[in-house]
Structure formats: structure tokens, C-alpha cells
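Whatever this is, show me its structure:
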Amino acid sequence: MAPEQDSNMLISAVALLGAAVIAVPLFRRLGLGSVLGYLAAGLLIGPFGLGLFSDPQAILHFAELGVVMFLFIIGLEMRPSHLWHLRKQIFGLGALQIGACTLGLTGVGMAFGFSPVVAFVGGAGFVLTSTAIVMQLLAERGDIALPHGQKMVSVLLFEDLLIVPLLALVSFLSPSVAAATDTPHWLAIVTGIGSLAALIFAGLWLLNPLFSLLAAARTREVMAAAALLVVLGSALLMEAGGLSSAMGAFLAGVLLSESTFRHQLEADVEPFRGLLLGLFFLAVGMSLDLSVVAENLALIAAAVPAMMLTKALCIYFVARLTHSSHPEALDRAVLMAQGGEFAFVLYSAASARGLIDAQVNANFTAIVVLSMVLTPLVVIVVRRFIQPARQSLDGIPIAEGLTGSVLMIGFGRFGQVVSQALLARGVDVSIIDSDIEMIRAAQGFGFTVYYGDGTRLDVLRASGAGNARAIAVCVDNRKASDRIVELVRSEFPQAKLLVRAFDREHARLLVGAGVDYHIRETFESALQFGGAALRQLGMEDAEIEEVIDTIRERDAERFALEVAGGGYEAGMGMLLRNTPQAPTRPTPFSKPRSEGKALNEIPGAAQASAPSSS
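Model (predicted):
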């Protein structure tokens, strides 16, 4: 390769990386999201910006591997049983949404003066939502595994399957001259089914033995290469059968979801997925042909909002028809209102077969790209200016007139474990929480949790705090915890106050506030973890208990000194002075266990826990 070509490749690589490194953090800092940052960076460095790249389609074709790898990772998270559980959403909800949107968008196309066939092609392409954008936005919000996220994933999977019959339909609708050279439809269907069967066979009977063999060789780079081979090979196999490459990668992930190598595969593919997906968004930004937009400004400026609004309304209607709540339906409509990357494939096929001309293809492509660019902005606007609907309290018991001897505030992961000990001994416990979804989930497991905000004095009184013998504060918000402690100590002094502490500093403040008991949430579990490590190394149980007790007492002494006014530095100094540098026995301390009883002189200090980071 000539030095000049090497230099050009380096310039291109530096431009792509530089644009992403600058734009994405900036847009995230502005609250606009990483997807919009990539799109804007691509537009800036593309042929219609600074002109650093002249052929964005070549980059886009390569960068679609990012979408392929993303679908592979999603497939790894979906076991076949889970996918079977989603079958009604995939084929029921998916078909209903696609059908409604296709009809609506075809009507919009005809309203703009296109013939029914051209309007259908334009609408069918716009129906195919951008998997990359929706999945990325869901991933950034952490919603992929949630029920409403799973519904969107199901529809996206159905759309990936839909590209095959749509391409066949385009071939069927094409003029007879162009259709004469087409592959027979029956042969295309047989080829697709054969590719799918070959992939399932390989996934069930070949891939696990292959990875077992490679794992025995203990060569990390070979395992990474095998992971990429599986992703790209499955995509190539499905593409050769006329199916979606992304669907092939997804199915490969599903087939490997119960493999013992699942986590290793995910770790190997993840870096490539992130980099290539970012490159895909950059290429989409570059693909926006501003000259086409300028020449057909009136058409495109009217068509983009018309198509997005029509598709959003159809999605919302279908969501409400299938019993989704208003917030969920609105969220799905906004996220899925854009066209997607498969539209480019459909429009290119339709143009090649004479269904649409080059000008219409360019217009449709510009409309889809603009919709993809606008989606992150629309999501931000909707979230900022439309207040979420208040959650319904139907079927939720309200904290009022409770009389339990113990009042527990907060029923998260900490409170759930605490409640088991009390309920097991028949203690009358009243539990309140302000998370409606958690209360509904608790009802499914037989727990009665009342709705109430523990930071409000009236709610505490209604919850029986005035008659409770003990109040356990188990909330997972430090600010709320401090407010509850202040109220209880001031208004309900008869109750013993037990509080979950978040770290060492919080524990000191709780002791100063006069709580009767506190525990730092990670300390005791960390001690047990350390003891288990010593046990695995062959140490006797009695010696392990001595080590743990000594650590606990040392920490309690240090904590007592900090509470008494010496501060963290004094406590650490005391700890270090009593820790020998080279112990003669396998324990970190040589001071006798009997030293440490002084901590009983400080109320609440006996519940000391981990170092300051815990």
C-alpha cells in the first residue's frame, strides 16, 4: 500500500475517533444523549459538512456490524424459554403494530401525491424502526429488561423478520422486465428456511463443543476470535439465505444463552459492539444528503413530521388497544416513531427493480435519516415538557390506622431481608413504602405493604409510629433516612429506633442523633466474605471466628474514638498502632480479644462496621 494511502487511512481514523470523542461527551453533558452526539459528529465531518469523507455508504455498510453485534449480545440475554414466552408479543403485538403503521404511512404517502405502489414502498420502509437507535436509548435508560422494554424488543425482532417478505413483495410488484431475472420465490423461501435450519443445528450441536475445545487451550485471543467468528458467521449465513444479518446474530446469541461460555462471549464481543455501533451512528449522520434536502425542502420538511406523527399515533393506538398504560404507550410511540436502517435496503431494492426512481429514493432516504436524527431530540422534548401521569393507587393499601408493634419504613432489598426475621417469630409488623411498583410486586408474594411516605409526620402518625415499640428505617435514600430519624426522635421517643447506615460517616451522624441501633449495610457481609476466603485457604473455623471478632472489635474501638471527637484520622492512627507489621501467626492482629469492651460506654457505637469506604 502506498504511503499516501496509509496517511489517508490514518487521517480518516483520527477524524472518526476525534469527532466521537469530542461530540459524544459534549452532547451527554448537555443532556442530549450519545446517539445525537454521534449523528451530529457524522454530519459535521461528512461530505456535506467538512468533507473529510466522500463515501459514507461504504462506512455505513461496514458499521452495520455494530448493529449485528448488539443483537448478538441481546440474544445472549434471552434464553429460548424467555423468547418463547414473548411469542405473543413478537407475532401478535408486532404484526398489529406493523399493519396499522403500514396502512397509516401509505395513506400519508398518497396524500403527498405518490402512486399507491410508491406510497406503499415509502411507508413500508419507514415502518422498519431503527433497531440501533431504540436499543441504544433503552440501554442508556436501563429499560431493555423491563416489561415495556421487552415489548419494544419484541416488535423490533418482528420487524427484522419482516424485511424478507417485504423484499419478496417488492420483487413481486416490480415491472415484468425487471422481474424476469429475479430468483424464483419458492427458491428464495427454501434458501431462507435452509439457512435458518443450518444456524439452529450449528447453535445446538456444534458451538458448545467448539468453545469447550478452545477453552481447554487457554488462549484468550483465540476465544475472542471465535466469538467474532460466531457473530459474523451467523450474520453471513442468514444474509446468504436472504434474511436479516442482525436476526442471524440474534438467533446465535439465543442459542448460546444457556451456554457456560455466555459471559465470556459477551465480554469478548462488547468492545467491538460499542465501537462499531458508534461508527454506525456516525455513518448515518454522514449519509444525510443536504443537497437533496435543499432541492426538495418543502416536501421533506412536511413529510418528516407527517410520517413521524402518523407512525407515533398508530403505535400509541395499538399500545392502548393492547392494554398498555398511557405513559408506556406514549414512550413507545416516541421511541419508535422514526424509520430505520433496513429502509435503505428496501428503497435500494425498489429502485433497482424500477418501482421508484433515483430522485424518490433519495427523498425517501433523506426522510428516514432526518427522522433518525430527530428521534433523540423528540425523546428529550417529550420527557421535559410532558409530565408523567401519576401512578394509579388502585388496589394499593394506604397507611392509615396501623397498630403494629414494629413499624418498618422501606421494603427494598434491605428491608425485605430484615422483615423475614420479624415475621418468622410472629412479630406484628407494619410495613410502608412509597414505591407503588414494589408494593404491587410484594403483593404477588403474599406481603402486605402499605403506601406511605415515611418522611412526612402525618404519614408516620397514620402508620402507628406513636404506639410502635420499635421503628426500623430501611429506606435506600440517605436524605430520606436522616429526615425520618429527625422526626422519630422528636415526635416518637417511646420507640426504639433502628436505622440502616450507608457508610461510616453516616453511621457517626446516626450515633450523634441518638439512634438505638445502626449497622453499615456492607460491613457484616464483607466480614463473612473475608472469613469464607480464609476458609478456602484451609484455616480452621475457630481461628477464622477469632480473626473476625478481632477485626470487629478493632473497628468498633476506632469508631468509638471517632464518635468521641477524635475523628477519622485518630481512629486510623489507633488502628495502625495496634496492628503489627509482621504477625507471627496467620491473623492480622495480635492484640487479645478481651480489649475492646470500652465501646459499650457509647450508645449505638457497638454496631460499628466497615472501613470508611463501606
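
going forward, measure contacts between C-alpha atoms and count neighbours the same way
Will do.

contact partners of stretch 32-51?
Outside of stretch 32-51, the residues within contact range by CA atoms under 8 Å, 6 or more residues apart in numbering are 15, 19-20, 23-28, 52-56, 133, 136-137, 278-279, 281-291, 373, 376-377, 380.

now the other sequence, so there's something to compare against:
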Amino acid sequence: MNIHTLQIILLLLAIAVITVTLFRRFHLPPILGYLIVGILVGPFGIGWVASTEDTRFLAEFGVVFLLFTIGLEFSLPQMIAMKGSVFGLGGSQVLATGALATGIAWALGIDLNAAIIVGAILALSSTAIVTKQLSEQLELNSEHGRLGVSILLFQDLAVIPLLVVIPILAGTGDQGMAVPLLLALLKAALVFVVIMAAGHWLLRPLFHEIARARSAELFTLTVLLVTLAAAWLTHEAGLSLALGAFLAGMMLGETEFRHQIEADIRPFQDVFLGLFFVTVGMRVDLLSLLPILHWVLLLAAALILVKGVIILGLVRATGNSMSPAFRTGVLLAQGGEFGFVLLDLSLESSLLPGPVGQILFASIIVSMTASPFLIRNNGRLAKQFCTLRNFSDEVQIIGDLAEETEQMEQHVIICGYGRIGQNLGRLLDHEGFPYVALDLDPTIVREAHEAGDPVHFGDASRSEILDAAGLSRASVVVLSFEDHASAMKILHRLQEFRPELPVLVRTRDDTHMDELEAAGATEVMPEAVEASLMMGGQLLLLLKVPGSRIFKIMREIRENHYKLLRDFFHGEEPLDMEHDEAFQERLHTVTLPKKAFAVDHTIEDLHLWDWEVSVTAVRRGGIRGETPAPETRLQSGDVLVLAGTPKHLERAEGLLLYGH
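You can find the predicted model right below:
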């Protein structure tokens, strides 16, 4: 079906907006939404949009802009410092995965040359998915994030010689393999030197001049020019567009304009990257895949499992601990977008049989579809894996913990040894109070224990771990993490064995404060509310309020369970049903017009408490009255300040205005 170009763009935008909005609403990765859009509107779906070379070329700019922003995060000195991870770890991963996949493909009867390309395709991972997901999760600079990006950088560099090798293996080259490979490497080195020199001698002065013009439009245009010019330069040299963009980003990352450049390029990256995944989805022929679906799923599962295990083993072999090694394996277990480039070239060169290409293509897409879910939960999976792995050593763990706490009396048990737990430990140590800490992050446990901190690997919700930590002799238990479900489990355990023991619980806000106190928490410290209180105390001090008065105010607020500070206006923020914000009390104002149902009624008449809503204040004639009496009769123009959950506030507003 032929549609005008503008209509195609509008169609893609409309379907993408609807699909991505739904996926965001249900907390699903947007990348999956883009893939589904491509499947729906592509030539093998409804057929509204044709998958052309021009469309795929345009979509490749998503990867170009993505590699540019990655380059901004990695300076040249940083790259030199990471050479062991990039070339050592990255090279080992590509060789090990490629060799294994090549051997299996050859054993299954595929021609050796074709098997080599199969191995190369399956050795690559998705730079687009991994870096985008890590960036959204703020894990790009974490240990596993840096390890993953290092391996991805080598994979992207490895594509260059592979693009030269494929025509030679297909028999289309008239010369040996050494000369074209050497030529490609010389081109890459020349382009690298040119871009580095331009970055050092031209880009910084150029951006200084652009900044002096104080024009946001000119600054954005210059960023686009530099990005696309670098990509064009590497493309003209027979290399990938993405390599030039990465080098340009790396050069601009050395300048003081890095953060502004990243903010300006982000919208272009997101739009084109979305288009890239739409074009990937367009290639899926669901009908032709049905007869071979079992092979597709089998290969996808084997790819994720085997590739993840190989990466885990290699990262462990370099001296990294189990947790970042496992998380790096989870990050890179999928196939990649450059695999599609190699696959297309191999099919055009008749190097791969058509059915093999279809199975490979579909398997890579399945692995890429599963990848956002795996990456999003990589930390949780690592904790479960490390817990299972240490199950056989559990007796030793409990024994070591019991031995360390054997001589402790009236000590503190800190559950969770993140930043807050560590700070509490230092404070206790400074004042001479004994303590023992428990955590499920093996990296934290190992490093802190090596530093001499009394921290052990263990799940504090298990009675045998608490018993080994000396619960019967402890004076206080502190829960320093944010996980509400885990906190409730631990509180129930403590109520079973030592209900009289004081328990201090940290929470992000006051959403579950009452529930935690009912479960046995002696004190609940909601971070957001406590920060407001501490900042308010400092503010009053600057306003010359006597310290004794400030101390009294803060003590009264805490004794009243932060009642004065718990309700607030939330604005237009979305309600997250998964994280309970939708059930948190908030403030909401309702202005009564002349014909409102509540006019001439008293607050008591309205029975708002039936909806679990309270009137905290009434503003009339510019004067605000706090905690109005139940017999207060409401008038036209009154502004009521209500407190309650969003659902109950909506019903209460309907009652006040319309009587139902």
C-alpha cells in the first residue's frame, strides 16, 4: 500500500506514541514497543510501511547519536586506562563466543566459511539496548556498566574487519584476506588521527566562539554538524558511521561543553533510535517463522545462556568479583544490531543459506526483546544467583557470623550495609558501640570485610542468620534499606523472637509509616520528611529563632509522627500504582462555587470521614483557618484544603461540588 511520505511519518509517530505510552503505563521497556510497532506496520504485518534501504539508513542515525553520547562519557585518557578491559576482555569475549558458535554451526553441517560468520554474528551484543537501558537506570558508570561498555566498544570495532572479511569468504574478493584487512586498519588509524587532531585543534576553539554568540539554536546546529561530519568521514573511509560519531563524542567529552552537548543531542538520539528499532521490527515475518519457531526459541535461549556464562567466566578470570561478573553477563547476553548488518551482507553475498539467516535473524530479535527485562532486573538476578551459589557455603557463613558475635553484648545489628548502613557503622564505631552488619551484596561485603568492618553476607529476614548475629543479646536492630517488603519480613521475625527489642527503620517517605509501626518498628525515619524537618530547623536557626525553641518544635513534630509535614500538594506527577504513591495521603484544594452542594452545609454534615478525607484548613476572605471545627458552615468562595488518597479525594470533591 503506497502512502505519501508525510502520511507514513504521521502514521509511525501516532502508533509509536500510543504503543510507547501503553508500555510506559505498564512499566514495560519502550524498546519492546518500538519493535512491536515495526512488526505491525511493516511489510510482513499490515503492510502500511515498506522496509526500504533509505528507511534503514535513516534509522542507523539512532545508533550514530547513541555512540556519540557514549563517546561523551569516555575521554581519551579514560580509554587508555581501560585498554585492558576493551582489548583484553572485549577481544577474549568475541574470540571465545565466536569460536564456540562457529564450532557448533560447523558441527551442524553449515559450511565452514558460513559457520565463521554465524559465530561472528552471535558474538556481538546490542550497544543500543544495553547503553540506553543502563543510562535510564543510572548504571552506566557502575562497575558492571563500565565492563559491559568496554566489551561493547571492542565489538563495535570488530565489525570493521568483519565487513571486509565477509565478501572475501563469499568468494567475491580477487585478492587475499591480508591486504584488505591491513587497508581497513590503516584507514581506521588515519581517521582516528584526523578526528583526534581536529578535536584538539579545532573543536574547542569552535565551541568557544559558538558559546560567545549565546545562541542555543546555533549551538545545537554545530553539535549536529560535528556529529554527522565525523560519521560521514568514517563512512567515506569504508568504516561504520557509528565509529566516527563515537570518536567525535570522545573528543567533545574533553571540553567543558560536554553536559550541554549531551542535553542538545538527546532528543535526536531518542527519536532516531526509536526509528531504528521500528525498522528492526519491520523485518520480522511471523508467518514464515511459525514452522521453525521451536528452533528460533531454542537458539535464542542458548544464546542468552551460553553467551552470559562465557562473559561471566571471562570477567571472573580478570579478577572481578562474582556480582559484577554475573551482571555483566546478563547485560551482554543478547544479539546485537550490528549482527543485522553482517547478516544482511552475508545473505546478499549468498554466504548464508536463507533458512539459516531467518532463524538467526529471528533468534537475535527474540534475545533483544528479552534483554530489557533482564537488564532492568540485573541487580535482583545477581543477588539471587549469589545467594544460590553461596547456599552450599551457608553453614560456613553462619559459623563465621556466630563466631564474630560470640563475645558481643548489647550490640547493634545493622541490616543493610549501603551508604546509610556504613555511615551508621562509622558513627557507632566512633562512639565505641559494638555492631555487626548484614548485607546481600557480595561486593560490598567482600570490600568492607577486607577493610576490617564487621559485615557479613546474610539475609536478615531468616531466623538462623539473625540468631547467628546475636539477636538474643542485641540492644537495637536497624533496618537501613528501602525495601518495604523485606523490612516487613524482618519485623515479623523480630516480633516472633524479641518483640521488646527497639527497632529503627529507614524508609524513603511516609507511605508505609503506620504499617511499619504497627508491625513493631519503634521508630520510623522517612527520609523525605526528616530532610524537610532538618532543613526547616536550619532555616529557623538562620532566622534567629532560639535553639531551645527549634529543638522543642522538632521534638513535638517527631512525637506526633510528623503529622504537620506528612501531607503535601503533589502537582501533576503521574501515579505509580506499582510503588504505592497512589495510596499515599496528599493535600488537595477545592474552591466552592455558588451552586456547590456543600454551600450552607457544615463540615460535619458532609461526613467526609466516610471517604477517609479530612479538612485540614478553610481559607475564607484571604484568611486561612487551620483545623476547622466540625460545625463550621461552608460558604460560597471558601477554599477547602483536603487531605486523603487520590481516589478518596476525587470522591470527596464530587460530594462537595455535586452531592455525589
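
buried subset of the contacts of stretch 32-51 of the first structure?
Applying 16 or more other CA atoms under 10 Å to these, the neighbour count classes 15, 19-20, 23-25, 27, 52-53, 56, 133, 136-137, 278-279, 281-290, 373, 376 as buried.

Just give me the match in the first structure for Trp216 of the second structure.
Trp isn't right for residue 216 of the second structure; it's Ala. Counting by TM-score structural alignment, Ala216 of the second structure corresponds to Arg220 in the first structure.

quick one: that match from Tyr451 of the first structure, how far?
51 Å (CA to CA, to the nearest Å).

who has more neighbours, these two?
Tyr451 (21 against 13; other CA atoms under 10 Å).

For the nearest residue to the more buried one once chain neighbours are set aside, give me its contacts.
On the basis of CA to CA, 6 or more residues apart in numbering, the spatially nearest residue to Tyr451 of the first structure that is not a chain neighbour turns out to be Ile398, at 4.8 Å. Counting by CA under 8 Å, 6+ apart, Ile398 of the first structure makes contact with 450-452.

Shared with the second structure, which of the residues you listed?
Mapping these onto the second structure (both residues aligned by TM-score structural alignment, their matches' CA atoms under 8 Å) leaves Tyr450 still in contact.

In helices only, show me the contacts of Ile398 of the first structure.
The members of those all map outside helices under DSSP state H.

Can you add distance to Thr365 of the first structure and give the contacts of Ile398 of the first structure back as a markdown table?
A markdown table is the format used below for the contacts of Ile398 of the first structure (distance: CA to CA, whole Å):
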| residue | distance to Thr365 of the first structure |
| --- | --- |
| Tyr450 | 53 |
| Tyr451 | 51 |
| Gly452 | 52 |
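
out of the contacts of Ile398 of the first structure, which are inside strands?
Mapping these onto strands (DSSP state E) picks out 450-451.

just the contacts of Ile398 of the first structure now: which is nearest Leu309 of the first structure?
When the contacts of Ile398 of the first structure are ranked by distance to Leu309 of the first structure (CA to CA), Tyr451 comes first, at 37.9 Å.

Now do the closest one against Ile431 of the first structure, distance only.
The gap separating Tyr451 of the first structure from Ile431 of the first structure is 9 Å, by CA to CA.

still on that earlier bit, which residue in the second structure lines up with the residue nearest to Tyr451 of the first structure?
Under TM-score structural alignment, Ile398 of the first structure pairs with Leu401 in the second structure.

measure that match to Val436 of the second structure for me?
Going from Leu401 of the second structure to Val436 of the second structure by CA to CA gives 9 Å.

Name the residues contacting each of these two.
Counting by CA under 8 Å, 6+ apart, the shared contacts of Leu401 of the second structure and Val436 are 456, 469.

and the biggest helix by length in the second structure, what other elements does it pack with?
Longest helix in the second structure by number of residues, with DSSP H as the criterion: helix 143-169. Other helices and strands packing on helix 143-169 of the second structure, by 3 or more CA pairs under 8 Å, 6 or more residues apart in numbering; DSSP states H and E, are helix 90-107, helix 112-123, helix 127-136, helix 178-198, helix 322-331, helix 337-348.

Of all those, which one is nearest His512 of the second structure?
Among these, helix 127-136 sits nearest to His512 of the second structure (CA to CA), with 26.7 Å.

Could you give the separation of whatever helix or strand Ile557 of the second structure lives in from the chain centroid?
Ile557 of the second structure is part of helix 547-559 when elements are defined by DSSP states H and E. How far helix 547-559 of the second structure lies from its chain's middle: 40 Å, per CA atoms, centre = their mean, to the nearest Å.

superposed on the second structure, where does the helix or strand harbouring Ala225 of the first structure end up, distance-wise?
Using DSSP H and E, Ala225 of the first structure sits within helix 220-240. Here the mean offset of helix 220-240 of the first structure against the second structure after fitting is 2.5 Å, by mean CA distance after the TM-score superposition for the first structure.

what does the following helix or strand past that helix contact?
Once helix 220-240 of the first structure ends, the next helix or strand along the chain (criterion: DSSP H and E) is helix 245-255. Applying CA under 8 Å, 6+ apart, the contact partners of helix 245-255 of the first structure are 67-69, 71-80, 157, 160-161, 196, 199-200, 203-204, 230-232, 234-239.

returning to what we had before: could you measure from the match of Ala216 of the second structure over to Gln57 of the first structure?
For Arg220 of the first structure, the distance to Gln57 of the first structure - CA to CA - is 34 Å.

got it, and Pro3 of the first structure?
Distance of Pro3 of the first structure to Gln57 of the first structure, computed by CA to CA: 25 Å.

Among those two, which residue is more densely surrounded?
Gln57 (13 against 8).

so what corresponds to that one in the second structure?
Residue correspondence to the second structure (TM-score structural alignment): Gln57 of the first structure is matched to Glu53.

so what's the residue positioned nearest the centre of the second structure up against?
Taking CA atoms, centre = their mean, the centroid of the second structure lies closest to Gln137, which sits 1.9 Å from it. Residues near Gln137 of the second structure by CA under 8 Å, 6+ apart: Arg376.

Can you tell me which of the helices and strands packed on helix 143-169 of the second structure is most buried?
Highest mean neighbour count among these (mean count of other CA atoms under 10 Å): helix 322-331, with a mean of 26.

So which elements touch that helix?
So helix 322-331 of the second structure, by 3+ CA pairs under 8 Å, 6+ apart, packs with helix 143-169, helix 293-317, helix 354-376, helix 378-389, helix 442-450.
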